[in-house]
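Participant: can't give you the sequence, but here's the structure:
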């Protein structure tokens, strides 16, 4: 403790926060680049909402689709979109500043590589369009974090609360999930080998997008999809189209209330746990452990928190998203591993993934009793 009569030295953060220090650091040769870089980063946070709305407008007006065939003028894009030319010019310049578009000769604009990815990345535009719900939920961020709002997003994903789900709602949810599932499946299957697995069951597998990708990579693997009665039947057409009907089985049920089908020696939970509370997740992991044979494998793949080292995707996006859903949360790989151990799993690994902002992976094995 400081001695009586001696004031405590100011913290480094307090020094940086002083206006005089900021003025000095912005001029001093050894610090001015750092000050500029930090200032630009803060401005990006300030302007982030405008940036996201520019992205939303480009997608909703289908500008990327219009430009995928080649460059176009702002006048032609304005006419197609029903947007006044002067306002379209502002939108296109904003898209250029964000690295989605680039200027060409003759007053035309074209897609950059990043802009082309808006068209090429499966499910990306669907998720961007869906964000209008999240934006409304965050309109009053202070009330949101105080828990004083009634988030609209919770109504979009009613399945997480259990009970019956309207078939149309289930179809909307399943379609959105399926469109974005391909990237998750690619990164998961690149990180985890299923060699030696005889029978894989995917719990909460929706329309079967993940299992279809598994089936394409592993020709002799038996596949079972387990999901709610209103969701699972939509997988039949996908499996038939992929030529997997002969080795796939669809089991309808709720992992909350129903027993899991017997037989699989591997079970996958892809983007399932982060939708649910710790209590629900713990009960599910125990069910999975009991359903697996000795040596059976559990594969968990979903967006994850950085834990003690917070990450932008897991902690500044998915954690907020699940908070708006009203249940679930983004957990770190270590948290998930610990929950698996409490369920009885003994051997747990955290394989590296190519794109942690898309998904993280935890693999757990059931040991001998």
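Facilitator: Perfect, I can see it now. Note that this is a predicted model, so its numbers are computed, not measured.

Participant: alpha carbons only for contacts and neighbour counts from here, please
Facilitator: Will do.

Participant: After the strand or helix carrying residue 24, which helix or strand is next? Please name it.
Facilitator: In the assignment (DSSP states H and E), residue 24 maps to helix 19-27. Toward the C-terminus, helix 19-27 is succeeded by helix 32-60 as the next helix or strand (DSSP H and E).

Participant: same for the helix holding residue 24, what does it pack against?
Facilitator: Judged by 3 or more CA pairs under 8 Å, 6 or more residues apart in numbering; DSSP states H and E, helix 19-27 is in contact with helix 32-60.

Participant: quick one: the helix it packs on to helix 19-27, angle?
Facilitator: If you take axes from the mean of the first three to the mean of the last three CA atoms, to 10 degrees, helix 32-60 sits at 90 degrees to helix 19-27.

Participant: which residues sit against the following helix or strand past helix 32-60?
Facilitator: Next along the chain after helix 32-60, taking DSSP H and E as the criterion, comes helix 63-67. For helix 63-67, contacts defined as CA atoms under 8 Å, 6 or more residues apart in numbering pick out 58, 77, 109, 110, 111, 115, 116, 118, 119.

Participant: Next up, a structure to set beside the first:
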């Protein structure tokens, strides 16, 4: 005997049949209130359909130097064409495309200047580094089904980049690749740090250890907001050593300790009130992620806390960022996955933490926070 579908299955099937009906679509487009909803959904679908084109307009504006040129504006289309090596017709096409995304604005007969979004982007080299970096993801996603069918350990453009960047993580030299890497890491850590500082109140005289903190942008910003805190950074030896002097100059050598080590192989340094894990857990598959959580739990005294901050799956209002972006990004990278707050909390309790709580952030599309108590 076939089991009867649940009420939810029946409701979804009925709803989808109605929405797919051309008669319903015709009717919905002509009823005032329903028309507004239908138009919004149509716009959302169109954005899904052509989103790649939008991202490529962003890339063109950044990589061509157009934003920097417009910052000195107004400039004419002919000047733009000469400066970025395009025909005047092609330059005008690009300018109009950037205008549609509020990156550029036509200032009458005087020429073109930055739009509102363009002014924000032009002043933010970190976000520009992220836009340049995404060319690797787009290359891997050229055939998404092929990507999903491939063995995750098979090299991709993204996995090659992270393997190479990781090898140069703490390199003293700063070529184009390492400069992009540094900007990329600083931007992602800065965005998350601002969300965490706005959502979580650190005890003023507590001590904080950032595990896998790279060049230290997270503790740099937390340290500026809480000048009495003692700060620690734990990362690979070459990374910790490269971060030591710039961080000491920023937050003060007397309140900073840089600990060299591998968080999968070495014990996490003890004696800190709070351990932070910023955009780290989602980079790793479940088994190594659990090992890392257990390692952190072993370092904390009773009353100590783990503060985890990263983009998560199934967050209301940020669902697309969690699963549609990071889901495929981490698949292409060959390691990790976005997890829901419930999944992370369960893992934390299995690692030995007594209780967990979600800390709401203003922009969950950037990061969500969970605090676990030892």
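Facilitator: Arrived safely, thanks for sending. Not measured: the values here are computed from a predicted model.

Participant: Now go through the contacts of helix 63-67 of structure 1 and say which are in helices.
Facilitator: 58, 77, 115, 116, 118, 119 (DSSP state H).

Participant: Need the counterpart of residue 76 of structure 2 in structure 1.
Facilitator: Under the alignment (TM-score structural alignment), residue 76 of structure 2 pairs with residue 73 in structure 1.

Participant: Check the secondary structure at the aligned partner of residue 289 of structure 1 in structure 2 for me.
Facilitator: In structure 2, residue 289 of structure 1 lines up with residue 297, judged by TM-score structural alignment. Of the three states, residue 297 of structure 2 takes helix according to DSSP: H, G, I helix; E, B strand; the rest coil.

Participant: ok so, going back, just curious, which of the ones in helices among the contacts of helix 63-67 of structure 1 is nearest to residue 236 of structure 1?
Facilitator: residue 119 (27.0 Å; CA to CA).

Participant: That closest one reaches residue 125, doesn't it?
Facilitator: Yes - applying CA atoms under 8 Å, one finds residue 119 of structure 1 in contact with residue 125, separated by 7.3 Å.

Participant: hang on, the earlier thing: wouldn't the match of residue 289 of structure 1 be in contact with residue 374 here?
Facilitator: Yes - using CA under 8 Å, residue 297 of structure 2 is in contact with residue 374, at 6.6 Å.

Participant: what touches both of the two?
Facilitator: Counting by CA under 8 Å, 6+ apart, the shared contacts of residue 297 of structure 2 and residue 374 are 306, 352, 353.

Participant: What's the match for the first one in structure 1?
Facilitator: Taking TM-score structural alignment, residue 306 of structure 2 has residue 298 as its aligned residue in structure 1.

Participant: can you confirm that match is in a helix?
Facilitator: No - counting by three-state DSSP, residue 298 of structure 1 is not part of a helix but strand.

Participant: Just confirm it contacts residue 349, I think it does.
Facilitator: No - contact criterion CA under 8 Å: residue 298 of structure 1 and residue 349 do not qualify, at 10.5 Å.

Participant: Please enumerate the strands of structure 2.
Facilitator: Using DSSP state E, the strands found in structure 2 span residues 104-106, 112-114, 207-211, 230-235, 256-260, 274-278, 305-310, 355-359, 368-373.

Participant: JSON lines for these, including distance to residue 68 of structure 2 and mean neighbour count?
Facilitator: Output for the strands of structure 2, formatted as JSON lines (distance: least, CA to CA, whole Å; neighbours: other CA atoms under 10 Å):
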{"stretch": "strand 104-106", "distance to residue 68 of structure 2": "11", "mean neighbour count": "21"}
{"stretch": "strand 112-114", "distance to residue 68 of structure 2": "9", "mean neighbour count": "26"}
{"stretch": "strand 207-211", "distance to residue 68 of structure 2": "35", "mean neighbour count": "24"}
{"stretch": "strand 230-235", "distance to residue 68 of structure 2": "35", "mean neighbour count": "24"}
{"stretch": "strand 256-260", "distance to residue 68 of structure 2": "37", "mean neighbour count": "20"}
{"stretch": "strand 274-278", "distance to residue 68 of structure 2": "31", "mean neighbour count": "24"}
{"stretch": "strand 305-310", "distance to residue 68 of structure 2": "31", "mean neighbour count": "24"}
{"stretch": "strand 355-359", "distance to residue 68 of structure 2": "38", "mean neighbour count": "16"}
{"stretch": "strand 368-373", "distance to residue 68 of structure 2": "33", "mean neighbour count": "23"}
